[in-house]
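Test case, fold it:
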Amino acid sequence: MMLSTLITVASTACSIFALPVKRQSSPRPTEKLGRGVAAVRSSANSTFISWLLLGLDTDNIGFTIYRSSNGANTTRLDSEILTKGTNYLDSTANLGQSNRYWVRSVINGKEQSPASGSFTLPANNAQESIVRVPIRPGARVKHGTQQDLEAYRRDGKFLWKVGTGPDSENQNNIEPWSSGIDVGQWDGVTVYDLGSDDIAEVIVHISTAEGANNDEQFIAVLNGKTGALRATARIRNDYIEHGPFAARLGVAFPDGTHPHIIAFMKNRQEDKKFNRNLDAWVFDGSKITEEWMYDDQNDGSGSDGHNTRIIDADGNGKDEVGEIMFVLNGDSTLKHDMASSGIGHCDRWQIAKMDPTRPGLQGHSVLWKNYGDEVANIGRGRVDDIDPNHPGMELWSEGGSGLYNASSDTLLEEDTTLYPFELYNDSKLEEWDPANPSKSGSLPRIFRIDKYGSINPGDPNPGFLGDIFGDWHEEVITTNAAYDELIIFTTDQPRSTGWYLQNAHVDYYIGTGMDRPPKPNIRYIGA
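So this is what the prediction gives:
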């Protein structure tokens, strides 16, 4: 089934496509999450607390919020049940003491059990919209040395360390050695509750112990609490004469029922061409079994990029796996291929509800045609609603190629300097001002990370961009220069919109004039 081209943006070679909408027949399995309470000191005498609204929460849900100072008696803070948002501003606490916060959901006027998990704001915490997590000194990963994988609780308690061995030393961002993790586009590690027991597993791409054979690579599942090895499965590599596979990992529900480990892997031939495989495995609690492998050389598809997107794009309850130029069905058959369009490698792409007036989701690949008949590969790009004057989302790329409205194919600003990581650029968060587009050469700055002792560990990129606190505001994760602290930039603003950064896309439209999101057809898994 081919995707129909909906829009080809003027003077670009990027395409926006949509998948036909189907009806999901059964609830989608979803991890059971807690409320994710987080707190920051937002002023000299107040604390901003936020928490999650969950997918199966009822429409009439409310919350009560509690505080314990220095471990003393519990105080309920709200005078009436909170129903207008999942955040609260506490201006009554003694911030010279530690303050622990938690919430309870309320349905039909009755508090529910159990209470949420809690978050403790330390005594005399700095006034900043930051959560700081101490990590062990010396945890820094240096280029060209062996890498370690470490686990910490949010309060900074160290849990475990796993060394990836000498086969992680070569960290070339195109051809890393067989155990290289967090190298360029190759993360080589992901986390998910594969066992549905409320304890996440850590999945890692690794070679044999002690660097015995750089050609033997495995998918390994580790116990998330202890780091202990639970199972391994050997990775098939029919192109090993060209070296080990670099890997990008994720988790999908391609059958609509069971979580699968997904790996996009490739190595490079001497003529600079790539061999590419997409693999899927299932972990049953004791062993890892390969379900399918899509061999690009033999099965044939378009080119790849630097983003793997996993989403139920056609709404049938089963995830598709997309690699920019091609999209696979959950059974590994080819759903979409752009090879026939003549478009090759792109770096970034997005799948989102870009146009609220069209059915289904849309996809956007960033490959801008900048001048004449030449096509240039632009490294970064983004799609989000940043101009409320135009329905739907806007799209732009690195290199000042223009800001377009995706729904109407309208050029809104020709000489924009919006940057690769959307509005987070060069260690600062900036804000697009649609009322004054002529000022786009110098965007209003919200903050610089170095003001808070922070650096980008993946210079020039942060460690992570995404909504890890689940409060509809994006977090930016960095470190300090000594690499003994994670610095997580969050928000202290009680509002309903957030920072839309690298991966904040869902399967409904988020932006100005959005409708109330539909109740998701999901079921919680786990205890």
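
all contacts plus neighbour counts: C-alpha atoms, from now on.
Fine.

Hmm, Ile7 and Ser365 touching each other?
No - with contact defined as CA atoms under 8 Å, Ser365 does not reach Ile7; the gap is 11.9 Å.

ok, those two, which is more surrounded?
Neighbour totals were compared for Ser365 and Ile7, and Ser365 leads with 25 against 17 (other CA atoms under 10 Å).

give me every residue that touches that one.
Residues counted as contacts of Ser365 (CA atoms under 8 Å, 6 or more residues apart in numbering) are Cys14, Ser15, Ile16, Ile324, Cys346, Asp347, Arg348, Trp349, Gln350.

Max pairwise distance over the residues you listed: which two?
Farthest pair in these (CA to CA) is Ile16 and Asp347. Separation: 15.3 Å.

The two: who's more crowded?
Ile16 (22 against 18).

Give me the contact list for whatever helix or strand the more buried one lives in.
Element membership for Ile16 (DSSP states H and E) is strand 15-18. For strand 15-18, contacts defined as CA under 8 Å, 6+ apart pick out 3-9, 359-365.

Need the residues you listed in a markdown table (columns: distance to Asp295 and secondary structure).
Converted to a markdown table, the contacts of strand 15-18 look like this (distance: CA to CA, whole Å; DSSP: H, G, I helix; E, B strand; the rest coil):
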| residue | distance to Asp295 | secondary structure |
| --- | --- | --- |
| Leu3 | 21 | coil |
| Ser4 | 25 | strand |
| Thr5 | 26 | strand |
| Leu6 | 29 | strand |
| Ile7 | 30 | strand |
| Thr8 | 30 | strand |
| Val9 | 32 | coil |
| Pro359 | 32 | coil |
| Gly360 | 28 | coil |
| Leu361 | 27 | coil |
| Gln362 | 26 | strand |
| Gly363 | 23 | strand |
| His364 | 24 | strand |
| Ser365 | 22 | strand |
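
from the residues you listed, which is closest to Ser196?
Leu361 (28.7 Å).

pretty sure the closest one is in contact with Ala313, am I right?
Yes - with contact defined as CA under 8 Å, Leu361 and Ala313 form a contacting pair (6.4 Å).

Please give the structure of this sequence too, so both can be compared:
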Amino acid sequence: MKHQGWMRGWLFVPLLLVATQAYSQAQMERLSRGVVAVRSGSSSVYVGWRLFGNDPAGIAFNLYRSTAGGSATLLNGTPITTSTNFVDNSAPTSQANTYFVRPVLNGVEQANSASFTLPANAATAQYLQIPLQVPAGGTTPSGESYTYTANDMSVGDLDGDGEYEYVLKWDPSNAKDNSQSGYTGNVYLDAYELNGTRLWRIDLGRNIRAGAHYTQFIVYDLDGDGRAEVAAKTADGTRSGTGQVIGSASADHRNSSGYILAGPEYLTIFNGQNGAILATTDYIPARGNVGSWGDTYGNRVDRFLAGVAYLDGQRPSLIMSRGYYTRAVIVAWDWRNGQLTQRWTFDSNASGNSAYAGQGNHNLSIADVDADGRQEVIFGAATIDDNGRGLYVSGLGHGDALHVGDFIPSRAGLEIWGIHESSSVPGADLRDARTGARIFAINNTSGSEGPGRGVAGDIYAGNAGAEFWGSGPGMTSLFNASGGSVGRTPSSANFLVWWDSDTVRELLDSNHIDKYGTSSDTRLLTGSGVTSNNGTKATPALSGDVLGDWREEVIWRTTDNAYLRIYTTTNVATNRLYTFLHDPQYRVALAWQNVAYNQPPHPSFFVGAGMSAPPTPNITIVGGGNPGTEHTYQAENGLVGGGTVTENTNAGYLGNAYVNSSANGGYLEIRDVDGRGGGSKTLAIRFALGVTSSRTGRLLVNGAAQNITFNPTGSWTAWSTLNVPVTLNNGSNVLRFESTGQDLGNIDQVTVQ
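This is a model prediction of the structure:
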């Protein structure tokens, strides 16, 4: 077990090691160091980068700058150990400056990270900017004109290069709440690189209605191939990023009120690289009798939520649902090896589940509430176990806000802060996430609808643990973990962000960030020329730890929809935490953040004043390990096909398995192989060949082929090493082993030397 040191104030505090139980390791994307640089002053550049959750405890970093393509200059005097950011006070302003870091282990520099280039004459600004391509507006069948606004978004590594792409939903100006009649324009999903390159556009079509409750989309690497997919509900006329049409392109199932209560409904998995259709199946559950969901005009039947959960503790599953005011149906799907299969369905109409009806929120959360290494679905006032069975229900019904995290570090496990709408129940409650036992509740004494907002997080260092507050009946104070008042109500109750240099969280609302104070809040940032989404929810397009160090970025759209701006802190932290992206609860929260009434992400551990060391995350990295700090790739983590399979029959292998190729046409492909600076390298291939004659196949390095020959090792349990000279690129490489008429040796692992 290992962790890194961190600094609190000026005092070095060594991290305590927290034991991790021997559960399955959650499979996480292979990220770059996420280096980001912005000009923070006329003569200064702020640079931040990621610490990984599985980095060795003693890791340090050297930061380099290359100006105008020249040789790289070391910027720090001694390796950096106390934070993962730096201010460069000597960067020329009139030339492009490229930054990268090299990890330092046991005094030895490792390979370069991926780099970030700040262009020449960059303005002093706290943001990066992605240019957008606004869809053309249109006219509804009733003659109403509409235009488009950039709305919610998500992130994922769509092409497997370790860098995030940005998937944006375009909403028409006539998007509707389910309770509102009227036609809407089509909804579009765009994918952009950080440099503004648009990869694809998906048109969900006329038979998907626009609105916060209709158009949920999930971006995540669901099959562990190192590239994220995009999942969404689709219908007749949906057009993929490559022009494929689902169902009938001419079908129009809209009724005269603009509702879509007839016609087929589908669930589609799209290729993240090009937007092509990978699989389409019937959406479950079907709408059936519209009236059985609570009304006959189409309001309650089309309430959808979505998410991602590590239901087996190891690989992510897609969560899709329908209904929450009355009947609620939640379905878990697995996307594996090119097949979309249903894992389980939870239906409140099923025998024994009636108490779960009417308990859903306008949002959900995903977390391992019972500490068994597998995640559950927190569906408002109900919690569904990882096996698809009801775990418990609080019975407090529907609400608008939901927060799940370790808010009370002095007690075991996670807590849930929920807001409830009914006038006959408490307006908010804090409950034990494992059992549903109430910790405290805030009464709704108004006799009318309860609070519309509620937030949980440590925003006030003067109180131990997190604080709880909201907006609406009963929300008269900032509450502590027992429901007592510890101060005035904050100025907003919408979103949160870790922004400045301490571990206390800040308030995020509309286009500004505030720090809570006992007498008043202090404005830390106002985003000029940008605006929030979703009316009074006033949420950003996305907020979370997507670049740089552990602190969070905020992504707003410009008021003219011409750009997305990714705002990053320029405060130099005196502490060091690993990226929240390596905490599975936080990472899946980024995936569901765009769903319905957006909520901020929370990690599975407490972050705030007086925090203890975060636990070492129980994760494995797709492709074998982090770039720049390792160079061995387990064959079983690669892609296989053509009859080649993974096995664990013959003893002596390292890792979890080895790869046994087929005689002709089989292949093993290992992606994202770190070139460790590029140039001439040696691949050390660990293999076993229990026959008496040699076997020759083909090795392709980034598409360039050469023959390789495996000699007999004496038995299938005797392992040897084949050394093959190759030329690698600096950064990411692809290795492919192919059988060409002869079976290959059993391949265990590949090391870049």
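
Quick TM-score on the pair, please.
After superposition, the two chains reach a TM-score of 0.84 (TM-score structural alignment, normalised by the length of the first structure), with 478 aligned residues with a CA RMSD of 2.6 Å.

still on that earlier bit, where in the second structure does the strand holding Ile16 of the first structure align, residue-wise?
With TM-score structural alignment applied, strand 15-18 of the first structure matches no range in the second structure.

who touches whichever helix or strand comes after that strand?
Proceeding N to C from strand 15-18 of the first structure, the next assigned helix or strand is strand 28-31, under DSSP H and E. Residues from elsewhere that reach strand 28-31 of the first structure (CA under 8 Å, 6+ apart): 193, 196, 198, 256-258, 317, 521-526.

excluding its backbone neighbours, what's nearest Tyr46 of the second structure?
Val87 (4.6 Å; CA to CA, 6 or more residues apart in numbering).

ok so, going back, please identify, among the contacts of Ser365 of the first structure, the one with the most neighbours.
Top of those by neighbour number is Ile324, holding 29 neighbours under the definition other CA under 10 Å.

Tell me which residue of the second structure lines up with that one.
By TM-score structural alignment, Ile324 of the first structure lines up with Gly380.

Next, the contact list for that match, please.
Shown in contact with Gly380 of the second structure (CA under 8 Å, 6+ apart): Gln359, Gly360, Asn361, His362, Asn363, Leu364, Ser365, Gly397, His398, Gly399, Leu402, Gly418.

Just put these in TSV and tack on distance to Thr568 of the second structure.
Formatted as TSV, those follow (distance: CA to CA, whole Å):
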residue	distance to Thr568 of the second structure
Gln359	37
Gly360	34
Asn361	31
His362	29
Asn363	26
Leu364	27
Ser365	25
Gly397	38
His398	35
Gly399	32
Leu402	26
Gly418	29
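
Take those residues and write them to a markdown table, including distance to Glu29 of the second structure and secondary structure.
Below are these laid out as a markdown table (distance: CA to CA, whole Å; three-state DSSP):
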| residue | distance to Glu29 of the second structure | secondary structure |
| --- | --- | --- |
| Gln359 | 33 | coil |
| Gly360 | 30 | coil |
| Asn361 | 29 | coil |
| His362 | 28 | coil |
| Asn363 | 25 | coil |
| Leu364 | 23 | coil |
| Ser365 | 20 | strand |
| Gly397 | 36 | coil |
| His398 | 34 | coil |
| Gly399 | 33 | coil |
| Leu402 | 26 | strand |
| Gly418 | 31 | strand |
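
So Val301 of the second structure, which state does it fall into?
helix (DSSP: H, G, I helix; E, B strand; the rest coil).

who touches Asn561 of the second structure in this structure?
Asn561 of the second structure touches Leu132, Val134, Thr149, Ala150, counting by CA under 8 Å, 6+ apart.

Quick check: the gap between the second one and Ala231 of the second structure.
When distance is defined by CA to CA, to the nearest Å, Val134 of the second structure is 22 Å away from Ala231 of the second structure.

Which one's more surrounded, these two?
More crowded of Val134 of the second structure and Ala231, by other CA under 10 Å: Ala231, with 27 against 17.

Setting aside sequence neighbours, what's the nearest residue to that one?
Of all residues not flanking Ala231 of the second structure in the chain, Ile269 sits nearest, at 4.6 Å (CA to CA, 6+ apart).

Trace the one you found over to the first structure, please.
So, by TM-score structural alignment, Ile269 of the second structure is matched to Val221.

What residues sit buried inside stretch 33-44 of the second structure?
Using 16 or more other CA atoms under 10 Å as the test for burial, stretch 33-44 of the second structure gives Arg33, Gly34, Val35, Val36, Ala37, Val38, Arg39, Ser40, Ser44.

same check, this time on stretch 385-402 of the second structure
385-388, 390-402.

repeat for stretch 495-503 of the first structure
Buried residues in stretch 495-503 of the first structure, counted by 16+ other CA under 10 Å: Gly498, Trp499, Tyr500, Leu501, Gln502, Asn503.

that older thread, reformat the buried residues of stretch 33-44 of the second structure as CSV; add secondary structure and distance to Asn195 of the second structure.
Listed next are those as CSV, based on DSSP: H, G, I helix; E, B strand; the rest coil; distance: CA to CA, whole Å:
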residue, secondary structure, distance to Asn195 of the second structure
Arg33, coil, 17
Gly34, coil, 14
Val35, coil, 14
Val36, strand, 13
Ala37, strand, 14
Val38, strand, 14
Arg39, strand, 17
Ser40, strand, 20
Ser44, strand, 22
